[in-house]
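1. I would like to see how this sequence folds:
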Amino acid sequence: MMIKNIIFDFGGVLMDWDPKYLYQNVFSTEDEMNYFLENIATLKWNTEQDRGRSFKEATQILQNQYPEFSEEIALYYSQWPVMLKGEIENHVKIVQTLYGRYPLYGLTNWSAETFPYAYENYNFFKLFDGIVVSGEEGVIKPDEHIYKILLERYNLNASECLFIDDNYENIKAAQILDFNTIHLTPSVHLEKELQKLHLL
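-> Below is the predicted model of the structure:
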């Protein structure tokens, strides 16, 4: 196995993003917040924005369905940066260490409307040789097409790439396409895994 390129997912790997960081200050109780995020402004709903749906359309759809939560729904995007707590420092340090040793790429399910905010506010994104954002492409992981966009755009061979993601479905899809992978779970120590592969 010859790994020449390293590909990172962003949310949950390099960035700490969670709607609860916003809504814990909006609802009076945790139960109310959980009800809203599990039944109204769900991750499934948000995924469609990662696929390319506009915030305006997404917000209107939910407000029409749940007018009693109209104000809370509007906050999802007007206050979106509050959900982005910050970088996951120990993993970003690894990116900084790898920079210059290997070409680095990003493959992220992220809205085209909010990714620019993260890119401009967190300098480590500038270390990447290329980034594929699902919202710009109209396709999300684990659809094989977004992996192929990355490979073709940057002239990469999957068998020479290491893909790091915290979502198992995304990892499985990458493995089918012959990527080397690290499934980043809470029990996985990324630095040690990279050392095992002689990449650090």
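
2. Could you use CA atoms for every contact and neighbour count after this?
-> Will do.

3. Against which helices or strands is the host helix or strand of residue 59 packed?
-> Element membership for residue 59 (DSSP states H and E) is helix 55-65. In terms of contacts (3 or more CA pairs under 8 Å, 6 or more residues apart in numbering; DSSP states H and E), helix 55-65 is packed against helix 43-50, helix 70-78.

4. outside of the last one, which residues touch it?
-> Okay, so that is helix 70-78. 19, 26, 41, 55, 59, 62-63 (CA atoms under 8 Å, 6 or more residues apart in numbering).

5. now the residues you listed in JSON lines, with distance to residue 12 and neighbour count?
-> As requested, the contacts of helix 70-78 are exported to JSON lines (distance: CA to CA, whole Å; neighbours: other CA atoms under 10 Å):
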{"residue": "19", "distance to residue 12": "13", "neighbour count": "20"}
{"residue": "26", "distance to residue 12": "23", "neighbour count": "14"}
{"residue": "41", "distance to residue 12": "19", "neighbour count": "21"}
{"residue": "55", "distance to residue 12": "22", "neighbour count": "20"}
{"residue": "59", "distance to residue 12": "24", "neighbour count": "19"}
{"residue": "62", "distance to residue 12": "26", "neighbour count": "17"}
{"residue": "63", "distance to residue 12": "28", "neighbour count": "18"}
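
6. quick check, nearest of those to residue 148?
-> Among those, residue 55 lies closest to residue 148 (CA to CA), at 26.5 Å.

7. Please generate a structure for the following sequence too, so the two can be compared:
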Amino acid sequence: MLSSPITAIIFDLGGVLIDWNPRYLYQKLIPDEQEMTAFLTDVASPDWNEEQDAGRSLAEGTALLVAQHPQHKELIEHFYGRWSEMLGGAIQGTVDILTELKSSQRYHLYALTNWSAETFPVALEQFEFLHWFEGIVVSGTEKSRKPFPEFYHLLLTRYNVAPQQALFIDDNLRNIHAAQALGLQTIHFESPEQLRAELQALGVL
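-> Have a look, this model is predicted:
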């Protein structure tokens, strides 16, 4: 059973509702799988991308990386120059769950996302379901990100959400652990089927 009645459900976006993966772009640019993996691990790394998610401008982030790896200048510039090609579409099974939750009118629905303020408008235009949330807190806009506690507090305070009455869904265990430390109830997302089963077991669906 839930430890406290749920009044709000907070979704992560990338990897939960939206299929975003740099490999969708770079498999076109770097045919060799090992070379592509090395580039996305050692050059255009998740840590580097997260700094843009935390508010650093795309131009500054790109320039810094090009200065460090000038031999990869063109590949680095494609990361944000062709960013939309990293979007694989909606994760439909999760969108179906969101649709049911919205239709039930039992919960306040929010999103808490690590996403660049400069690229998020692309997603807003492409995915209609993003307009179903009562509020979306975007890291790039706020100049903070998961898993930092102050980023979670921004949403909780802005929308008057009691942490013990909120259910947080994210595919990153690091972000789940941070939410738990703040008293939120959590589900570590692995697949739409697993999420549905856990929500049903909790009586949310």
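
8. rewinding a little: ok, and which of the helices and strands packed on helix 55-65 of the first structure has the densest surroundings?
-> helix 43-50 (a mean of 18; mean count of other CA atoms under 10 Å).

9. what range in the second structure matches that one?
-> Counting by TM-score structural alignment, helix 43-50 of the first structure pairs with residues 46-53 of the second structure.

10. Quick check: nearest residue in space to residue 15 of the second structure, chain neighbours excluded?
-> Leaving out its chain neighbours, the residue that sits closest to residue 15 of the second structure by CA to CA, 6 or more residues apart in numbering is residue 171, at 6.3 Å.

11. what's near enough to touch the aligned partner of the one you found in the first structure?
-> Correspondence of residue 171 of the second structure to the first structure, assessed by TM-score structural alignment: residue 166. By CA under 8 Å, 6+ apart, the contact set of residue 166 of the first structure is 9, 12-13, 183-185.

12. which one in the second structure is aligned with residue 29 of the first structure?
-> Checking TM-score structural alignment: residue 29 of the first structure goes with residue 32.

13. Farthest from the middle of the first structure: give me that residue.
-> In the first structure, the greatest distance from the average C-alpha position (CA atoms, centre = their mean) is reached by residue 68, at 30.1 Å.

14. What lines up with that one in the second structure?
-> Match for residue 68 of the first structure (TM-score structural alignment): residue 71.

15. Could you do residue 9 of the first structure as well?
-> Match for residue 9 of the first structure (TM-score structural alignment): residue 12.

16. Residue 111 is in contact with its match, correct?
-> Yes. Using CA atoms under 8 Å, residue 12 of the second structure is in contact with residue 111, at 5.7 Å.

17. Might one say that residue 144 of the second structure is in contact with residue 54?
-> Yes. When contacts are counted by CA under 8 Å, residue 144 of the second structure is listed as touching residue 54 (5.0 Å).

18. Find residues that contact each of those two.
-> By CA under 8 Å, 6+ apart, no residue touches both residue 144 of the second structure and residue 54.

19. Find the residue closest to residue 3 of the first structure in space, skipping its chain neighbours.
-> Using CA to CA, 6+ apart, the closest residue to residue 3 of the first structure is residue 160 (4.5 Å).

20. List the contacts of stretch 187-195 of the second structure.
-> 16, 91, 93-94, 97, 167-173, 176, 198.

21. on that earlier part again, and residue 119 of the first structure, which of the helices and strands packed on helix 55-65 of the first structure is closest to it?
-> helix 43-50 (15.6 Å).

22. Can you check what angle separates that closest one from helix 70-78?
-> 40 degrees (axes from the mean of the first three to the mean of the last three CA atoms, to 10 degrees).

23. Run a quick neighbour tally on residue 32 of the first structure.
-> 14 (other CA atoms under 10 Å).

24. Check the mean deviation of the helix or strand encompassing it from the second structure.
-> For residue 32 of the first structure, the enclosing helix or strand under DSSP H and E is helix 30-39. Mean deviation of helix 30-39 of the first structure relative to the second structure after superposition (mean CA distance after the TM-score superposition for the first structure): 1.1 Å.

25. Just the angle for that helix relative to helix 70-78, thanks.
-> 70 degrees.

26. picking up where we left off before, now, which of the contacts of stretch 187-195 of the second structure sits nearest residue 148 of the second structure?
-> For those, the nearest to residue 148 of the second structure is residue 176 (11.4 Å; CA to CA).

27. Run through the residues that contact that closest one.
-> Residue 176 of the second structure neighbours (CA under 8 Å, 6+ apart): 168-170, 186-188.

28. how far apart are the helix or strand in which it is found and its match in the first structure?
-> In this structure, residue 176 of the second structure sits in helix 173-181 according to DSSP H and E. Following superposition, helix 173-181 of the second structure is found to deviate from the first structure by 0.9 Å on average (mean CA distance after the TM-score superposition for the first structure).

29. Now that helix: buried residues?
-> 175-176, 178-180 (16 or more other CA atoms under 10 Å).

30. now those as CSV including distance to residue 118 of the second structure?
-> Compiled in CSV, the buried residues of helix 173-181 of the second structure are given as follows (distance: CA to CA, whole Å):
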residue, distance to residue 118 of the second structure
175, 22
176, 25
178, 26
179, 26
180, 29
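
31. All the strands of the first structure, residue numbers only.
-> 5-8, 15-17, 84-87, 104-108, 130-133, 161-165, 180-183 (DSSP state E).
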